[in-house]
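S.K.: Okay, predicted coordinates and the sequence, questions at the end:
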Amino acid sequence: MVLYIWRHPKPRTAQGRCIGQTDIAVDKRKLKRLANKIERFVRLHQLPRVIWVSPLQRSLKVGQILAQRGFQYQVAPELAEINFGVWDGCLWEQITQQEIDDWCNDFAHFACDKGESLHQLFDRVEGWMSARVIENNGKRNNKPTLVVGHAGWITAAKMIADGQNVPTRASEWPRSVKYQERSRLDY
């Protein structure tokens, strides 16, 4: 299966904050700009006009704009960014150094209060990707799948597609994809 994944546009109030599943707004022009990019790409490559989005508005609203242009959009909670629990939405400076150290010392399995570990994120991403590989009739899905996703989710998906394990150290986590950047994964 081929996945084309675009990272959502840059949110308005993300600067200096721990943002996972905090549902923050994006400028409408940036949403339309990404929808335009996706629409041109789909037209150029004659791809299906179906796109998967997370329920977070920075992804969801791109799907809604595309739906006004004849696309079908599918909302999947599994596509949401990692859940940082009580950290989500906080300024990074509000999170204690000890908490950050605890996270870095158990990078794969640490989850702050009410949050999700990196291992849990990888399980969620792999589960969604595996479900897309097999269609309802039990046959392998060879159609390209289009997604508007989030940086952590995309990074996990890339690592899974490359056969990599969940990183055990923070230094093993790759640089995030840029806002509105498209990635291709073969899974």
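M.R.: Done, it's in. Residues are numbered from 1 along each chain as shown.
S.K.: switch to C-alpha atoms for all contacts and neighbour counts from now on
M.R.: OK.
S.K.: is it fair to say residue 29 lies in a strand?
M.R.: No - counting by DSSP: H, G, I helix; E, B strand; the rest coil, residue 29 falls outside a strand, being helix.
S.K.: Presented hereafter is structure B, for comparison with structure A:
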Amino acid sequence: MDLILIRHPAVAVDAGVCYGRSNVPLAGTATDGAAALAQRLTAWRVDSPRIVLTSPLSRCESVAHTWAANIGAACRSDPRLAEMDFGAWEMQRWDAIERAQLDAWAADLTHARPHGGESVAQFTARVQSWLDDVCIEAMSFEQTPMCVVTHAGVMRVVAALALGLPVEHCVNWALDLAALAWLRRDDANGRWTLVRWNA
């Protein structure tokens, strides 16, 4: 099973703003985002999927639906693919958030939720639920890749879960806007390998 995770393109939000679960617009058009995505996947010789999975947030969903329509694939949203909910920090500048709150979060990155949104543990459990289900669903796909348009946080957590790494080790892995991560699962033994990261 090939799992291709694609980060959404650039958004119309100032740099340094926390926009996790917020529904923010793309900086460009979904048509341009889908065309760039198709070009990148063609360059990496990725076969067209039969279904495109996506976060329900518009910065992902609009690109996923446009791309799926262009290649004749189905498209399905899943709320478990949405970015982490940062609660009261959403749409605030990171440098405007109280230092004490950021310190409390850093001191217990897994369980703290000073913003009132999701903890990393809650976020990870949500993504784990999706990954478990998609591995089962993939058994019915005839060697076509599972392509997913989602967010950096989701992609890092999926990589950590698949590769058996602590999530805390993967949170700072570089991941550009519109980049892809390619994971491959050996159906015989269930082991994952990382084919490409930040491609």
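M.R.: On my side now, so go ahead. These numbers come from a predicted model, not from an experiment.
S.K.: What range does the longest helix seen in the second structure cover in the first structure?
M.R.: Of all segments of type helix in the second structure, defined using DSSP state H, the longest is helix 120-137. Mapping helix 120-137 of the second structure onto the first structure (TM-score structural alignment) gives residues 118-135.
S.K.: Break down the first structure into its strands, ranges please.
M.R.: 2-7, 50-53, 72-75, 145-149, 182-186 (DSSP state E).
S.K.: Just name the most buried of those.
M.R.: strand 145-149 (a mean of 26; mean count of other CA atoms under 10 Å).
S.K.: got the angle for it vs helix 118-133?
M.R.: 150 degrees (axes from the mean of the first three to the mean of the last three CA atoms, to 10 degrees).
S.K.: what number of residues lie near residue 76 of the first structure?
M.R.: A count of nearby residues for residue 76 of the first structure, using other CA atoms under 10 Å, gives 14.
S.K.: Nearest spatial neighbour of the equivalent of it over in the second structure, chain-adjacent residues omitted?
M.R.: Counting by TM-score structural alignment, residue 76 of the first structure lines up with residue 78 in the second structure. The shortest distance from residue 78 of the second structure to any non-neighbouring residue, by CA to CA, 6 or more residues apart in numbering, is to residue 55 (5.6 Å).
S.K.: That neighbour against residue 81, yeah?
M.R.: Yes - at 4.6 Å, residue 55 of the second structure counts as touching residue 81 under the criterion of CA atoms under 8 Å.
S.K.: Show me whatever sits in contact with both of those two.
M.R.: 150, 151 (CA atoms under 8 Å, 6 or more residues apart in numbering).
S.K.: Kindly provide the distance from the residue in the second structure sticking out farthest from the centre to residue 137 of the second structure.
M.R.: Taking CA atoms, centre = their mean, the residue of the second structure most remote from its mean C-alpha position is residue 100, at 28.5 Å. Here the criterion is CA to CA, to the nearest Å. By it, residue 100 of the second structure lies 43 Å from residue 137 of the second structure.
S.K.: Export the strands of the first structure as TSV, with columns for distance to residue 108 of the first structure.
M.R.: Formatted as TSV, the strands of the first structure follow (distance: least, CA to CA, whole Å):
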stretch	distance to residue 108 of the first structure
strand 2-7	23
strand 50-53	25
strand 72-75	27
strand 145-149	21
strand 182-186	22
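S.K.: Ok, which of the ones you listed comes nearest residue 123 of the first structure?
M.R.: strand 145-149 (16.1 Å; CA to CA).
S.K.: Which other helices and strands does the closest one contact?
M.R.: Contacts defined by 3 or more CA pairs under 8 Å, 6 or more residues apart in numbering; DSSP states H and E place strand 145-149 of the first structure against strand 2-7, strand 50-53, helix 57-67.
S.K.: I'd like the ones you listed as JSON lines, with distance to residue 106 of the first structure appended.
M.R.: Below are these laid out as JSON lines (distance: least, CA to CA, whole Å):
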{"stretch": "strand 2-7", "distance to residue 106 of the first structure": "27"}
{"stretch": "strand 50-53", "distance to residue 106 of the first structure": "30"}
{"stretch": "helix 57-67", "distance to residue 106 of the first structure": "29"}
